[in-house]
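Student: coordinates only, sequence not included:
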């Protein structure tokens, strides 16, 4: 059972996923700092010095912090847009590489085409005999 678990844990997909989670956590800190330290203060300044993080209201004994909710939504939108741009860039790079592979295929001369046909015919004859 330990051997099976070790094989499962060491598969490329699991390791890639672990790396993605770690990088995602670090990326989250960067985006949170971008939102909290740069975007929200600028947005608050544009809206007349409004600090979203302190927006709240009292409902009975509960303190409803809707400003933090707004800030979390902005954070999510920035993360989602960043990931969209990253995936779009990777797809474009993948398409470019795919196109380069198509263009790299060598063009055979007439003599090479004939030699390839002869080779294929000889292989076919060998299969039919054997």
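Tutor: Nice, I can see it. What you see is a predicted model, and the numbers here were worked out from it, not measured in a lab.
Student: C-alpha only now, for contacts and for neighbours.
Tutor: Will do.
Student: show me the contacts for residue 28.
Tutor: Residue 28 makes contact with residue 79 under the criterion C-alpha atoms under 8 Å, 6 or more residues apart in numbering.
Student: and the next element down the chain from the helix or strand where it lies?
Tutor: Taking DSSP states H and E as the criterion, residue 28 maps to helix 12-34. Downstream of helix 12-34, the first helix or strand assigned by DSSP H and E is helix 40-46.
Student: Helix or strand: which one has the spatially most central residue of the chain?
Tutor: Against the mean C-alpha coordinate of the chain, by C-alpha atoms, centre = their mean, the closest residue is residue 87 at 4.7 Å. Following DSSP H and E, one finds residue 87 within helix 66-104.
Student: okay, now the residue nearest to residue 79 when sequence neighbours are not counted: neighbour count?
Tutor: In space, and not counting its chain neighbours, residue 79 is closest to residue 31: 6.6 Å by C-alpha to C-alpha, 6 or more residues apart in numbering. A count of nearby residues for residue 31, using other C-alpha atoms under 10 Å, gives 17.
Student: Second structure for comparison follows:
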């Protein structure tokens, strides 16, 4: 059973998938930082100094929380908007990478492989063959 698991885990697709997940997680953090730290502050300023994380709709005020403190029950739609922007940027970036890879695959498939030039030995053997064919027996 251990041998079968080792064969399964070391197959190319599984390793490629694991690398893709790790790189995707790191890429997600980069995009989140891009949205949080670079894109949203100027957008917030354009909207009158609004921080999207602070946008919320208070459903009920002064509810006793599990820690014994009074808290508000809120609908945090600003955080949802920010997460949605994160997703859209990640989706567009992944689309562009996939599109680039597909374009490169098509170019590779479209360009026919040029056969290599014959070696000196092949040329010489061809000349000998042709010379033998032209001589009558």
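Tutor: Structure received. Because the structure is a prediction, the values reported are computed rather than measured.
Student: Quick TM-score on the pair, please.
Tutor: Once the chains are laid over each other, their TM-score by TM-score structural alignment, normalised by the length of the first structure reads 0.76; 108 aligned residues with a C-alpha RMSD of 2.0 Å.
Student: tell me the angle the helix holding residue 28 of the first structure makes with helix 66-104.
Tutor: Interaxial angle of helix 12-34 of the first structure relative to helix 66-104 (axes from the mean of the first three to the mean of the last three C-alpha atoms, to 10 degrees): 130 degrees.
Student: Look up how far residue 50 of the second structure lies from residue 42 of the second structure.
Tutor: Per C-alpha to C-alpha, to the nearest Å, residue 42 of the second structure is found 10 Å from residue 50 of the second structure.
Student: To clarify, my last question referred to residue 11 of the second structure.
Tutor: Counting by C-alpha to C-alpha, the gap from residue 11 of the second structure to residue 50 of the second structure is 50 Å.
Student: Which secondary structure elements does the longest strand along the second structure sit against?
Tutor: Using DSSP state E, we find that the single longest strand of the second structure is strand 57-64. Packing partners of strand 57-64 of the second structure (3 or more C-alpha pairs under 8 Å, 6 or more residues apart in numbering; DSSP states H and E): strand 70-75.
Student: Would you indicate which residues of the strand it packs on are buried?
Tutor: Buried positions in strand 70-75 of the second structure, judged by neighbour count with 16 or more other C-alpha atoms under 10 Å: residue 73.
Student: Tell me what angle it forms with strand 57-64.
Tutor: Using the same axes, to 10 degrees, strand 70-75 of the second structure lies at 150 degrees relative to strand 57-64.
Student: Residues in contact with the longest strand of the second structure: which ones?
Tutor: 70-77.
Student: Of residue 11 and residue 50 of the second structure, give the one with the bigger neighbour count.
Tutor: Neighbour totals were compared for residue 11 of the second structure and residue 50, and residue 50 leads with 16 against 11 (other C-alpha under 10 Å).
Student: List the residues that contact the more buried one.
Tutor: Residue 50 of the second structure is in contact with residue 44, counting by C-alpha under 8 Å, 6+ apart.
Student: re earlier: after superposition, how close is the helix holding residue 28 of the first structure to the second structure?
Tutor: Comparison of helix 12-34 of the first structure with the second structure after fitting gives an average deviation of 0.4 Å (mean C-alpha distance after the TM-score superposition for the first structure).
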